[in-house]
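Colleague: Here's a sequence, model it:
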Amino acid sequence: MRTGAGSSRRQQQLDYDYIIIGAGSAGCVLANRLSEDPAIRVLLLEAGGRDWNPWIHIPVGYFKTMHNPSTDWCYITDPDAGINGRRLQWPRGKVLGGSSSLNGLLYIRGQRDDYDSWAKAGNAGWDYASVLPYFKKSECQSRGANEYHGTKGPLHVSDLRLRREIADRFIEAAKAIGIPANDDVNGAQQEGVGYFQQTSLNGFRCSTAKAFLRPALKRPNLTLVTRAHCRNLLLEGKRVKGVTFIRQGQEQTAIANHEVILSSGAIGSPQLLQCSGIGDPEHLRSVGVECLHALPGVGENLQDHLQVRLVYKTRCRTLNDEIRHPLRRWAVGAQYLLTRTGPLTLAASQVCVFTRSRPELERPDIQFHMQPLSADKPAEGVHPFSAFTSSVCQLRPHSRGSVKIISPDVFIYPSIQPNYLSAEEDRRVVVDAIKVAREIAGAQPLSEVISEEYVPGGTYRTDEELLEAARQFSQTIYHPAGTCKMGNDPMAVVDERLRVHGLEGVRVVDASIMPTIVSGNTNAPTIMIAEKAADLIREDLDRR
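Modeller: You can find the predicted model right below:
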């Protein structure tokens, strides 16, 4: 069953060499790289539909595709004591390209030490020197090639097409408090302030579906099936031999001669493992699932970046003024249609800052996303006044949460408990981070155009009050990771070759394998993981 009606022969052919579950940031990369060998038959299963929604391809379209059940899984966390019992919406892509079709397009790799720490923990081949070639392999960098960047990959990375005065002022204010200018936070060092780059080409989003999957679909050895919701893995002893999935109300079975690869993300991958009887025996029994393979770490080690969003009213114009009136929105739309420039090319943020919450730290531990607009909920429209947003998050939180099924039925969403701010260090960092945000806001030339701190507001002053502000005004920055972690300790789920411990014929390849979350946005690292995994899979095939 190829990209459309397909042939009856292909519909009946349900045995393949590799089955990839999830056509997201990782799955599309794997489908491309594995199908490069014409002798390998690949089946790619995606629970969502095709990426036909035009808002997917317009950079600012995430305002329309997030929280939209036709493109988003629309997960919601459990009530979390660390954020005053609030539940947060966790968007995850349910469409070709996965979250790379919904995200804010920001291209960030993380820090050298992130990957070196993975290797030091026993994951050979995951140090920075080993993974850098995979970042370069996927990348088509608009600035050209150098030691850190490539130009021959399918993923287009380009400079922003929108710049505004308030963003320039923010950069100068950050420099005024001692944060160095850095034009390439994905280069020699991450620390500093500068403009983000984004995954886009000629004013359009460059998702992994567009970059990797679309060209590969021309190959006869790659089969894509959309609207295919995987129910469980098929185990024969300690070998995974295939998968069952539901499509158009009918259950189908697909057999993998070599491997099944889970690329369903930090929520979907552990959920499918648990529904298949792979996980913590006590938990599985409690929800009526027979434990077929004990692996207590499945669904544990959940990490996410929690952002505190500070909003400042200004005496100068911001994007709020450009887009809040209907006539101006029409003008913005016309500008985009004619020139592929303007506010509709806006990534999730303009300015990034990587810095230290305390001067004595060895490396940056907080990140800022500065947006030249403000809103309570972006999908509901911007504020009726001039303002900008300064969001700050802790890069390497110590708090750990979990993803646990509550039913054997894979169609019932699992329990998601982030346990935000449960670690004392995280509470200290979030307070210090707000102080740094206020330092930037208090520096020239930014301070001269700020009229008021609107959120959380100047009444929050003491450390206890700032912590309360963090609990009340924080939001996810959409980076769940770590729930099928790589390692060799008792709670590890996969080894350094991403094979599930104790089983044959199954791997996990997505952000869930991160032992510790990377210091920054997670999409580029997930693509890197898939690039490296494709080589590992081919190497293991050659050894057969």
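
Colleague: Please count neighbours and contacts with C-alpha atoms only from this point.
Modeller: Fine.

Colleague: Next, the buried residues of the longest helix along the chain.
Modeller: Here the longest helix in the chain is taken by residue count, with DSSP state H as the criterion, and it is helix 523-542. Residues 523-537 are the ones in helix 523-542 that count as buried (16 or more other Cα atoms under 10 Å).

Colleague: what do you get for stretch 204-217?
Modeller: 204-213, 216-217.

Colleague: Please apply the same query to stretch 88-102.
Modeller: Counting neighbours by 16+ other Cα under 10 Å, stretch 88-102 gives 88, 90-102 as buried.

Colleague: Please provide the structure for the following sequence as well, for comparison with the first:
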Amino acid sequence: MNNTNNTTTAASRDAEYDYIVIGGGSAGSVLAGRLTEDPSLSLCLLEAGGGGNSWMVNTPVGAVVIMPTKMNNWALETVPQAGLNGRKGYQPRGKCLGGSSATNAMAYIRGNRKDYDQWAALGNTGWSYDEVLPYFKKAENNERIHNEFHGQGGPLNVSELRTDNPLQQTYLAAAREVGYPLNDDFNGAEQEGLGIYQVTQINGERCSAAKGYLFPHMDKRPNLHVEINALAQRIIFENGRAVGVEFKQNGVKKTIRATREVIVSAGAFQSPQLLMVSGIGDRAELEAQGIPVIHHLPGVGKNLHDHPDFVFGYKSNNTQDSFGLSVGGSFRVLGQIQQYRKNHTGMISSNFAECGGFLKTKPSLDIPNVQLHFVIALVDNHARTMHLGHGISCHVCLLNPRSRGTVKLSGPTMDDPLLIDPNFLGDPADVEDMVDGFKMTKKLMDANAFKDTITKDLFTADVKTDDDIRAVLRARVDTVYHPVGSCKMGTDEMAVVSPTLKVYGVAGLRVIDASIMPAVVNGNTNAPTIMIAEKAVDMIRAGL
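Modeller: Modelled structure (predicted):
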């Protein structure tokens, strides 16, 4: 088969492959890159977005252009959230090869050991921490840390930031001042503590899953076929088996067939959507949309959850080290662009969320339950609301929310808008944990270390009581971009896939992406999604 980095018409109607992978994001890129290491099999990767290899993706600060727009971004929204005063939330998701690994803040975080041990305890054999650690290491090429927790030689490059921003040291000084522990490896023996994030970059450029796993092979492997701008419409079933995919590309509908498996890797929102429009889901919900039922599987689209997140925002007089809208800042950025072009260092290589870490809101907790992201810019409304001048921000998110929501259809096709309901702060205990996380973060940002940096507290200056905190949480909380769980792995009646990620009730079909997580990990979800795909490749190869 012909390979391409661009849109192609090579996939004729009823072209046949061993595997079809739907979605060229973090998981799909891994699957396509790894499975085609075997030259005896063929694979077609369908990606609804573009090529994912532009300056906007490769240059780290390009994310600020992507986040508030529809460039390489699905830019979805939720239904009105009862826990957020009826507000609709924003759900940016990557729409190109690499998926959200091409648009995210690049923090390399795996979660906590106990996340995976919990998955295994729920009946997901093979998913304990000791069993998934080899796949994290297999994926990784860590430039700095060489020990039993980290890998070298993997496709995903993990490096230190190349910004040398003095605000990093201000953040660490504040942590020391208020007595919070420091940590220089959140993926090692201990997760708790604050520090500077390692990032998925190589030579100061973004290392998306596509850059690590897919792009090196697209022009070299005749068994790897990639279709971009190709939106899957439905999975084709014959006699209870997935045998192909209908997709739309440049307005033309096409069909391809799979002799072995169809693999859905379209993410926590569109994986359940594709299953449902194809006839896999809750019978009553499908029939209400006029969709013929292939298999009644009530868990599809259920168990959706995400880390609810609050952002502190501050004006700053530090125009040298923070991003912002000012004449002086504009001249400085021009100089930084020249520096980046020369040696790929400086502010243009920033992931914005340069520091952060994990804290326990109560000493009695076994593991941290809140995560911080310290940003060297003023963030308001996902960078959609801009402020003159310069600033800094600090996110605090709840790592183990109890609230669960749904993904539902509004119509029978992939073109109909999704009804996304994370049910943020739906459980009262989530609110109280967020109150505690708010207080811990406010204590950090009120430290003397920040006195020469912060000139104005924009969002929380008048917040004094716990009721004030609850009110501002409901007014400002939204996603920190970690939706999972909507096609959960398990052995109970609401599970969608087995521990080998096969969809229950049909043959030849798997889901492999963040939607299979039974419970969200304690941290960012990109590295775990890549791990899931690495492990899935071994299961597929073993015939499991």
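
Colleague: Now, the buried residues of stretch 204-217 of the first structure that are in strands?
Modeller: The strands in this structure, assigned by DSSP state E, contain 204-205 from these.

Colleague: what would the buried residues of stretch 204-217 of the first structure look like in JSON lines with distance to Ile517 of the first structure?
Modeller: Shown next, in JSON lines, are those (distance: Cα to Cα, whole Å):
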{"residue": "Phe204", "distance to Ile517 of the first structure": "28"}
{"residue": "Arg205", "distance to Ile517 of the first structure": "25"}
{"residue": "Cys206", "distance to Ile517 of the first structure": "24"}
{"residue": "Ser207", "distance to Ile517 of the first structure": "22"}
{"residue": "Thr208", "distance to Ile517 of the first structure": "21"}
{"residue": "Ala209", "distance to Ile517 of the first structure": "24"}
{"residue": "Lys210", "distance to Ile517 of the first structure": "26"}
{"residue": "Ala211", "distance to Ile517 of the first structure": "25"}
{"residue": "Phe212", "distance to Ile517 of the first structure": "24"}
{"residue": "Leu213", "distance to Ile517 of the first structure": "26"}
{"residue": "Ala216", "distance to Ile517 of the first structure": "30"}
{"residue": "Leu217", "distance to Ile517 of the first structure": "32"}
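
Colleague: For Thr476 of the first structure, state which of the buried residues of stretch 204-217 of the first structure is nearest.
Modeller: In terms of Cα to Cα, no member of those lies closer to Thr476 of the first structure than Ser207, at 21.4 Å.

Colleague: Please pull up the equivalent of Ile246 of the first structure in the second structure.
Modeller: Under the alignment defined by TM-score structural alignment, Ile246 of the first structure corresponds to Lys248 in the second structure.

Colleague: if I pick its match, what's in contact with it?
Modeller: The contact partners of Lys248 of the second structure, taken as Cα atoms under 8 Å, 6 or more residues apart in numbering, are 230-233, 254.

Colleague: For the residues you listed, pick the one with the most neighbours.
Modeller: Tallying neighbours with other Cα atoms under 10 Å puts Ala230 at the head of the contacts of Lys248 of the second structure, with 26 neighbours.

Colleague: Now do the same for it: its match in the first structure.
Modeller: When the two structures are superposed using TM-score structural alignment, Ala230 of the second structure falls opposite Ala228 in the first structure.

Colleague: any idea how far Gln250 of the first structure is from that match?
Modeller: For Ala228 of the first structure, the distance to Gln250 of the first structure equals 10 Å [Cα to Cα, to the nearest Å].

Colleague: Kindly report the same for Ser264 of the first structure.
Modeller: 21 Å.

Colleague: Compare those two (neighbour count), which wins?
Modeller: Between Ser264 of the first structure and Gln250, counted using other Cα under 10 Å, the more crowded position is Ser264 (32 against 8).

Colleague: so who does the aligned partner of the more buried one in the second structure touch?
Modeller: Ser264 of the first structure maps onto Ala266 of the second structure when the alignment is built from TM-score structural alignment. Contact analysis of Ala266 of the second structure by Cα under 8 Å, 6+ apart lists 22-25, 28, 513.

Colleague: For these, which single residue is the most surrounded?
Modeller: Ranked by neighbour count (other Cα under 10 Å), the contacts of Ala266 of the second structure have Gly24 at the top, with 36 neighbours.

Colleague: residues contacting it?
Modeller: Remark: with contacts taken as Cα under 8 Å, 6+ apart, Gly24 of the second structure is in contact with 45-48, 96-99, 210, 265-266.

Colleague: My guess is Gly153 of the second structure contacts Asn141. True?
Modeller: Yes. Under the criterion of Cα atoms under 8 Å, Gly153 of the second structure lies in contact with Asn141, with a separation of 4.9 Å.

Colleague: Ignoring the adjacent residues along the chain, who's closest to Trp55 of the second structure?
Modeller: Excluding the flanking residues, the one nearest Trp55 of the second structure by Cα to Cα, 6 or more residues apart in numbering is Gly62, at 7.4 Å.

Colleague: Let me know whether that neighbour touches Ser54 as I believe.
Modeller: No. Under the criterion of Cα under 8 Å, Gly62 of the second structure lies out of contact with Ser54, with a separation of 9.6 Å.
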